[in-house]
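> Below are the sequence and a predicted model; questions follow.
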Amino acid sequence: MSRADHAPFVPGRWGAGHRARAAGAAPSGRSTSARAVTRTLSDDPLGGTVRRTVLPSGLRVLTEAIPAMRSVSFGIWVAVGSRDETGPQSGAAHFLEHLLFKGTHKRSALDISAEIEAVGGETNAFTTKEYTCYYARVLDEDLPLAIDVMCDLVADSLLEPADVETERGVILEEIAMHDDEPGDEVHDLFARAVYGDHPLGRLISGTEETVTPMTRRQIQGFYRKRYVAPQIVIAAAGNLDHATVVKLVRQALAGTPLDTAPAAPAAHRPNTPAVRTKPATTLVEPKETEQAHVILGCPGIDRLDERRFALGVLNNVLGGGMSSRLFQEIREQRGLAYSVYSYASQYADAGLFAVYAGCAPGKLDEVLELTRAELRRVATDGLTEAEVARGKGMSKGSFVLGLEDTGSRMSRLAKGELLYGDLVPVDELLSRVDAVTVDEVNTLAAELLSRPMSLAVVGPFDQGDFTGA
C-alpha cells in the first residue's frame, strides 16, 4: 500500500464517444427496479474486446477480454483522493486505504491476504491526489475469488478502533520513512511551492500533526460519504467474460452499502475553475544529505488541454530519456548528476512541468545554471524536426509497450472512465501523437518554458543560499 509515485507523462485524453450496442443485464440486490446497461466500447486489434456496464446504482464495470492471457487484473477505483480532504482531514484517504485491508464482517485481515496468496495472487492499493485504487492480480480461474475479496473489503470494512490505532502507527512510520527519502520529499516540497495551501499542495499521507489526532469517527464519516457507488469504477483485464464479471460483482456487492437505490454515475472531475497557483518562489528543506535534490519548474496544463500530446513530445526531448537534451548535457557530457529528468503531472484543473536533478551539493549551482540555460534555449529556439520525430516515437512506443500486461490494461480502462469519461482506441491515440507538429511543440515550449519558475531544494543548504534564485 502506498501513495502514488511521480509518474512520467503519458498523453491520453479519451476522445469523443464511440458507437456502442446496448444489452440488458439481470439486476440483483436492492436495485431491482432498474436494469444494468452494457455497451461494447471497442474491438481493439492491439488488445481485446472492451465492454462497459453501468449498474443501476451508478457503479461502472469495464472489462477487456484478452483470451491469450492466463491471468486477470481486477481493480476497484474510487474517485476520491487527498485533494478531497479538508485541512484537518489531511491524510484521511490514505489512512482509509490502509484500514480497508484490516477486516470485514466476512473476513479478518489474515483471511483477506491468505485467500489471495493461497492461489498465488497478489493484492495492493495506492492513493493519489484524485483517486484511490485497490487491485488484485490472479490466475484467470481464480477471478471469482478476487472479485469477492476485493469487493468485500472496499464495500464492507469494519474500521475497528483497535485497527485504527495499529494503522495509525504504521502510517506515522511511513511518514517518517518518507522524510528519510529526500528524493521523494523534494517532489512534495515543489508541489507546496506551486500550490501552497491548496489541497494539491498537501502531502497525500497527511502529516504527523493531522494523522495523530484523526479519530475513527472522522475516518468512518469520510468512508461512508465518499465511497459511494456512482463514484466507483471497477475494471478488469485478461482472460475473462464480461457478463460473468458483472454477475460476480453484483453478487459480491449485494446487501452491502454499495448496493443502493438507482443513481447516475458521477461526472468526471471538472477542469474549471482552474487552480490558482502561487507566484514563483524558492523553498529549501535543510538536510545533511550526501546529495542535493532539486526541482525547477512551473505550473503546467491540465489533463483535458488539447496541447497535452505536444507536451508529451516536448517532455521526451527535453528530459524524458537518455537521449534527451538535459540528460546528455548534464550527465553524459559533464558528469554532474547521476539522475536528471523532466516530467509533467496533470490534474483535472491544474498541472506541473518540472526538471529534477540529484547531484553533489557543490555542483548544484552549475546544474541549475545549465538547466535554466537549456530551458531558455528551447523556449527561444524550439526543437528541430528530427527531435520532434524522436519525441513522437518515444510517446507512441512507451504507450504501446506499457500495455503489455493485464495490470496496465486494467488501469487504462479505469482511468479513461474515471478521469475522462470515455476510452480512446489505441490506434486513435497513436494518430493523435502522429498529428503533433513542430510548430505546435515549439509554440507550447515558448509559452510554457518562459513562465516564472519555482525552485525546491532538499540538501545541506538554507533559504539564504538561494536568494535571488
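Cool, got the structure.
> contacts and neighbour counts: CA atoms only from here.
Noted.
> got the contact list for the closest residue to residue 359 other than its chain neighbours?
With Cα to Cα, 6 or more residues apart in numbering as the criterion, residue 359 has its nearest non-adjacent residue at 4.6 Å, and that residue is residue 337. Neighbour list for residue 337: 330-331, 357-360, 367 [criterion: Cα atoms under 8 Å, 6 or more residues apart in numbering].
> Kindly recompute the last result at 10 Å.
Neighbour list for residue 337: 291-292, 327, 330-331, 357-360, 363-364, 367 [criterion: Cα atoms under 10 Å, 6 or more residues apart in numbering].
> From the residues you listed, keep the buried residues only.
Buried positions within the contacts of residue 337, assessed by neighbour count (16 or more other Cα atoms under 10 Å), are 291-292, 327, 330-331, 357-360, 364, 367.
> Looking at the residues you listed, which are in strands?
292, 357-359 (DSSP state E).
> Secondary structure element for residue 135, which one?
Residue 135 is located in strand 132-139, with elements delineated by DSSP states H and E.
> Can you name the next helix or strand after that strand?
Next along from strand 132-139, by DSSP H and E: helix 143-155.
> between that next one and strand 132-139, how big is the angle?
160 degrees (axes from the mean of the first three to the mean of the last three Cα atoms, to 10 degrees).
> What helices and strands are in contact with helix 143-155?
strand 71-78, helix 92-99, helix 109-117, strand 122-127, strand 132-139, helix 216-226, strand 232-238, helix 242-253 (3 or more Cα pairs under 10 Å, 6 or more residues apart in numbering; DSSP states H and E).
> what about stretch 219-234, how long is it end to end?
Stretch 219-234 has an end-to-end distance of 23 Å (criterion: Cα to Cα, to the nearest Å).
> list the buried ones in it?
219-220, 222-223, 226-234.
> any idea which of the residues you listed is the one closest to residue 184?
Proximity of these to residue 184 (Cα to Cα) peaks at residue 219, which lies at 26.3 Å.
> Let me see the contact set for that closest one.
89, 91-93, 95-96, 99, 159, 164, 225.
> Grab the two from the residues you listed that are most spread out in space.
164 and 225 (18.2 Å).
> Next one for the comparison:
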Amino acid sequence: MSGTGVGVTAPAPVPVPVGQTQLLDVDEVGGRVERTELPGGLRVLTETMPGVLSATLGIWVGVGSRDEPARLAGSSHFLEHLLFKGTRTRSALEIATAMDAVGGEMNAFTAKEHTCYYANVLASDLPLAVTLLADLVTEARNTAEDLESERTVVLEEIAMRDDEPGDAVHDLFAETLFGDTPLGRSVLGDVATVEGLGRDDVDGWYRRRYALPSVVVTAAGRVDHRQVLDLVLAAFGERVGGEGRPAPLRRGDDAVHDRPARPHGLISRRTEQTHLLLGTLGLGRLDERRYAAAVLDAAVGGGMSSRLFQEIRERRGLVYSVGSSLTHYAGTGSFTVYAGCSPKRVPEVLRLVRAELARVAAEGLTTAEVVRGRGQLKGAMVLGLEDTGSRMSRLGKSELSFGEYLPVREVLARLDGVDEDQVTAVAAELFSRETCLAVVGPYRESDLDRL
C-alpha cells in the first residue's frame, strides 16, 4: 500500500535556503540522527532506521498547559482537538479519509509543556503525513461552530477522567503539590474554564503560540533527512524564512515552589478501593542528579523486585498495585508513590511506605540494588526505542525539553556512572522533604489529618 492518499498531492519542493545540517549521531547499523535549523526558527530532526518499512512523523509545538493563564486553562488541549476539525482546504472527513486510505494512524497529545501532532505511515506515504500534519498546524480554521461541537467532546473527556479514580488522583496530586498554578492545573482544564472558552480565546491562543520558532518537526524510520527537509519546506511554504531563531529553552524560572502547596487533597467518593498518591517535590529535568534519582526510583518502587512491591504487595498482600515514579519539568518535578487498596488498609499501607522511604533516606541502597536499578533502566530504555514512534518522540523531547540530543550510548554510560554514594545523597535529600497526600475514596476532610 503506497501513494499519497485520497485527494492529496504532495507539493513540489520550494527553493528556500536551508540552514546547516548537523550530524548528531551515527550508529553501528547505519542509523543517522540529523538536525537542521531552517530560516525563521523551524527545526527538523530525523533518525534513519534502515531495518524498518515505516515512518513516524511528529510536529511539536513548545506550548502546553503550563503556559496558560487561569482564565484560559485547558485551551492548549482544546486547541489540539479543534485542529482536527478541518483546515482552509480540507474538511475533517477528507483528512481522516486520506489517512485511512493508506492504513496510517494520526493523533495528537497535549502535555504540561508541549503539544505533539503525529502520524505513523508506511515510509512511502511520508509525503502524505507531512502534508496533512503541516496543514493542520498551519491552516486550522477554528470556527465557532466547530468549537461548540468539540467543547462537548472535551467535557466528556473530563467526565471520563473523573469517573476513573486512578486517573483523577494524579490530577488531584498535582493540584495538592503545586497549588493553583499552571503546573497544578489539569492539562484538560476544568468544566468551568472549558465552558467559558470562546472562539476568540482558542483561536487567539493558536495565532499567538503556534509560531515557527516554537515548532519542531521530527521523523524516524525509513526516512532520508534531505527528503524530509524538502517535504517540510514545501508544506510550510512561505512561512519558512526571515531572521527568526528557535524559541529559547524553557528553564522553569517560574518554578518557585519549595514545599507542597497544601498537605493533602481529597476527592470523596464511595469506592471499593482507595487510591493514594504520597509524594514530594522532585528534581528539574536539567538537574544532572536525575540519573541517580532514576536508579533510586527503580529500586524503591519501579518494578516487581522493588522494595515497596516486595514489602507491601508480596510479603503482606495489602495491595494489588504499588509503585513509585519520577516526573521532571523545567525547574522542578515530583517524586510520588501510588497505592490502591481497601479503605481499611490505608493507614497501614501509608505507614509502611513512609517507613521504607525513611529507611532509604537514612541508609541508602545496597550495591546489588544499585546494579539492578541501573540494569532495569538501561534495558527498559533500549527496549522502549524499538519502534519508530518512540524514536520520533525522543527526538522531539530532546530538542524541546533538553536543548540537545544525547545518543543512546551516552545515556547508558551516564546510568552506568551512577554509584551508591550518588543515590544515597539524592535519597537523603528527596525523602527528607515535606510530603503531601492525594486521596480518592470514601473519606471526609477530617479523616485526612489522621492519615
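Now that the structure is in, tell me what you want to look at. Values in this document were obtained by computation on a predicted structure and should not be read as measured data.
> Drop the TM-score for these two in here.
The TM-score (TM-score structural alignment, normalised by the length of structure 2) is 0.95; 439 aligned residues with a Cα RMSD of 1.5 Å.
> circling back: just the closest of the ones in strands among the buried ones among the contacts of residue 337 of structure 1 to residue 443 of structure 1, please.
Comparing these against residue 443 of structure 1 with Cα to Cα picks out residue 357 as the nearest, at 25.7 Å.
> Hmm, residue 366 and that closest one touching each other?
No - using Cα atoms under 10 Å, residue 357 of structure 1 is not in contact with residue 366, being 11.4 Å away.
> Quick check: neighbours shared by the two?
With contacts taken as Cα under 10 Å, 6+ apart, residue 357 of structure 1 and residue 366 have 330, 336 as neighbours in common.
> what's the mean gap between the lengthiest helix in structure 2 and the aligned bit of structure 1?
Across structure 2, the helix with the greatest residue count (assigned by DSSP state H) is helix 144-163. Helix 144-163 of structure 2: mean distance to aligned residues in structure 1 after superposition is 0.6 Å, counting by mean Cα distance after the TM-score superposition for structure 1.
> Run the chain-centre distance for that helix.
When distances are taken as Cα atoms, centre = their mean, to the nearest Å, helix 144-163 of structure 2 is centred 21 Å away from the chain's centroid.
> and for the very next helix or strand once past it, what span of structure 1 is it aligned with?
Per DSSP H and E, the first helix or strand lying C-terminal to helix 144-163 of structure 2 is helix 165-178. Aligned by TM-score structural alignment, helix 165-178 of structure 2 falls on residues 182-195 of structure 1.
> List the buried residues of that stretch.
The neighbour-count check on stretch 182-195 of structure 1 (16+ other Cα under 10 Å) flags 182-183, 185-195 as buried.
> Residue 335 of structure 2: neighbour count?
When counting by other Cα atoms under 10 Å, one arrives at 21 neighbours for residue 335 of structure 2.
> mind checking the SS state of the alignment partner in structure 1 of it?
Residue 335 of structure 2 maps onto residue 353 in structure 1, with residues paired by TM-score structural alignment. Classification of residue 353 of structure 1 by DSSP: H, G, I helix; E, B strand; the rest coil places it in strand.
> swap in residue 22 of structure 2?
Applying three-state DSSP: residue 22 of structure 2 is strand.
> hang on, isn't it packed against residue 36?
Yes - with contact defined as Cα under 10 Å, residue 22 of structure 2 counts as touching residue 36 (6.3 Å).
> between those two, which one's more packed in?
Neighbours were counted for residue 22 of structure 2 and for residue 36 using other Cα under 10 Å; residue 36 has more, 21 against 12.
> Confirm the more buried one sits in a strand?
Yes - Residue 36 of structure 2 sits within a strand when classified using three-state DSSP.
> Which residue comes closest to the aligned residue in structure 1 for it once chain neighbours are left out?
Structural alignment (TM-score structural alignment) places residue 36 of structure 2 against residue 53 in structure 1. Closest residue to residue 53 of structure 1 apart from its sequence neighbours, by Cα to Cα, 6+ apart: residue 38 at 4.1 Å.
> do residue 336 of structure 1 as well
Here the residue nearest residue 336 of structure 1, using Cα to Cα, 6+ apart, is residue 330, at 5.6 Å.
> Can you tell me what that neighbour aligns to in structure 2?
Checking with TM-score structural alignment, residue 330 of structure 1 has residue 312 as its match.
> Any idea which residue is closest to the centre of structure 2?
For structure 2, the residue sitting closest to the mean C-alpha position, by Cα atoms, centre = their mean, is residue 111 at 5.2 Å.
> how about it, what's its match in structure 1?
Counting by TM-score structural alignment, residue 111 of structure 2 corresponds to residue 128 in structure 1.
> List the contacts of that match.
2-6, 79-83, 93-94, 203-205.
> Please tell me which one of those residues counts the most neighbours.
The residue in the contacts of residue 128 of structure 1 with the most neighbours, by other Cα under 10 Å, is residue 93 (30 neighbours).
> what does residue 139 of structure 2 align to in structure 1?
Using TM-score structural alignment, residue 139 of structure 2 lines up with residue 156 in structure 1.
> give the contact list for that match.
100, 103-107, 253, 255-258.
> Which members of those are classed as buried?
So, by 16+ other Cα under 10 Å, the buried ones in these are 100, 103-104, 107, 253, 258.
> for the counterpart of residue 394 of structure 2 in structure 1, what are its contacts?
Aligning on TM-score structural alignment places residue 394 of structure 2 opposite residue 412 in structure 1. Shown in contact with residue 412 of structure 1 (Cα under 10 Å, 6+ apart): 12, 235, 237, 402-403, 406, 418, 423-424.
> tell me which of those residues is nearest to residue 140 of structure 1?
residue 237 (9.9 Å).
> count of neighbours near that closest one?
Counted with other Cα under 10 Å, the neighbours of residue 237 of structure 1 add up to 34.
> quick one: contacts for the counterpart of it in structure 2?
The equivalent of residue 237 of structure 1 in structure 2 is residue 220 (alignment by TM-score structural alignment). Listed by Cα under 10 Å, 6+ apart, the contact set of residue 220 of structure 2 reads 31-33, 45-49, 52, 54-58, 120, 123, 387-395.
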